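Q: no FASTA, just this:
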């Protein structure tokens, strides 16, 4: 299996392009323009390099033979109340201020529904939030998603923390294979499915 490496700032343009490629269904066209997502990924990588406390973001990537990132995982580690408050804060706090022309109403609905169910499931419990697992369309079918999920699980297990993610309904089975449990329908406030992997001591 391919090895997961820490992303570097130079990966940001590739990560931004990969996000647009991986989630290319037309729904996100006016929500995530390329300059915006590239800047966001750069900030995610930089935040890991500079964060000493509070919410910590980590980006893991799988590279091809040429060194180009073809799969990636974005996660956030929230170990205290300040970090949890940041995690549940408005999307602009984590992703950055919107650019002119972005559909902020759709973004509010998209992120707001996911945040509400996320908070309903975990509340003030310290945990790791897996925000994005993605693979470029040219590299699918190679087990990259499972490798990235194991990387995330290893981080959480080392910290003794549970993992949470919001899943597209079509890939719930993938997450169930690696220990995530679908949460009760009554907490669901989004098109995405809330899923939790209990804490495991490494």
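A: Nice, thanks for sending it over. Please read these numbers as outputs of a predicted model, since none were measured by experiment.

Q: going forward, measure contacts between C-alpha atoms and count neighbours the same way
A: Will do.

Q: Closest to the centroid, which residue in the protein?
A: residue 131 (1.8 Å; Cα atoms, centre = their mean).

Q: Now for it: which residues touch it?
A: Counting by Cα atoms under 8 Å, 6 or more residues apart in numbering, residue 131 touches 73, 74, 75, 76, 165, 166.

Q: Alongside the first one, take a look at this:
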């Protein structure tokens, strides 16, 4: 199985470029710009390396044989972002303004579109999990065939993404199993918002589709993997 490692500061530029490829490559009007994405990843990596109150970040990557996070050519990789909310207060913080996580957007990005994008996910996430301690995940891409993101677990596995040339190689499964092991170590449930066509993938690693009455998103399916005590 592919080995997952913690990201380091030098990976931020690669992860920002990967986000643009995974999410915005096929969009007529990109939602993000690369400098903003790079800064966001640099912030998450820095938070993962520090001790702070509230949700704890964790960024995992899969590297090539040379130890690099490569997103072009014949060498490919994947990454995921988790937010670990170990108490009720930290869980409540997960639903704060998206700018607190990603930073204020530059003038060439649409705040209204970002509000709609993040707001839909946060509303559904909160409806399902409330202030229960958990881990949460967002995953790129949203579907097997195109750009977007797949969201998953509540130790908060916020993002799993892969370059378009690296899909179908088992990297996503490796990161999901990595996040499962982390959640099990904390004894926490995992939450995700999944694209309809990848619900089966998450079911294979223990996630359960939540009742339709809890669903507030037209495009994303809420799923939860129950806590496992080890």
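A: All right, it came through fine. The structure displayed is predicted, hence computed values, not measured ones.

Q: By how much does the helix or strand hosting residue 14 of the first structure deviate from the second structure on average?
A: Residue 14 of the first structure belongs to helix 12-22 when assigned by DSSP states H and E. On superposition with the second structure, the mean distance recorded for helix 12-22 of the first structure (mean Cα distance after the TM-score superposition for the first structure) is 0.9 Å.

Q: what does that helix contact?
A: Helix 12-22 of the first structure has contacts (Cα under 8 Å, 6+ apart) with 32, 34, 37-39, 41-42, 45, 68-70, 72, 134-137.

Q: how much does whichever helix or strand comes after it stray from the second structure?
A: Beyond helix 12-22 of the first structure on the C-terminal side, the first helix or strand identified by DSSP H and E is helix 34-50. Compared with the second structure after fitting, helix 34-50 of the first structure has a mean deviation of 0.4 Å; criterion: mean Cα distance after the TM-score superposition for the first structure.

Q: For helix 34-50 of the first structure, name the packing helices and strands.
A: Contact here means 3 or more Cα pairs under 8 Å, 6 or more residues apart in numbering; DSSP states H and E; on that basis helix 34-50 of the first structure packs against helix 12-22, strand 56-63.

Q: Pull up the aligned stretch in the first structure for stretch 83-97 of the second structure.
A: Aligned using TM-score structural alignment, stretch 83-97 of the second structure spans residues 76-90 in the first structure.

Q: How far does the matching stretch stretch from one end to the other?
A: Across its full length, stretch 76-90 of the first structure reaches 15 Å between end residues, using Cα to Cα, to the nearest Å.

Q: how big is the offset of the longest helix along the first structure relative to the second structure?
A: Of all the elements of type helix in the first structure, the one with the most residues (DSSP state H) is helix 104-122. Compared with the second structure after the fit, helix 104-122 of the first structure shows a mean deviation of 0.9 Å (mean Cα distance after the TM-score superposition for the first structure).

Q: Relative to the second structure, which residues correspond to that helix?
A: Matched against the second structure by TM-score structural alignment, helix 104-122 of the first structure falls on residues 111-129.

Q: chain center to the matching stretch: distance?
A: Distance of stretch 111-129 of the second structure from the chain centroid (Cα atoms, centre = their mean, to the nearest Å) equals 14 Å.

Q: Residue 227 of the second structure against residue 182, yeah?
A: No - applying Cα atoms under 8 Å, one finds residue 227 of the second structure not in contact with residue 182, separated by 10.8 Å.

Q: between the two, what contacts are shared?
A: Here residue 227 of the second structure and residue 182 have no joint contacts, going by Cα under 8 Å, 6+ apart.

Q: Could you report the distance from residue 89 of the first structure to residue 29 of the first structure?
A: 23 Å.

Q: What residues does the nearest residue to residue 110 of the second structure once chain neighbours are set aside make contact with?
A: Using Cα to Cα, 6 or more residues apart in numbering and skipping the chain neighbours, the partner closest in space to residue 110 of the second structure is residue 31 (7.2 Å). By Cα under 8 Å, 6+ apart, residue 31 of the second structure lies in contact with 24, 109, 110, 113, 114.
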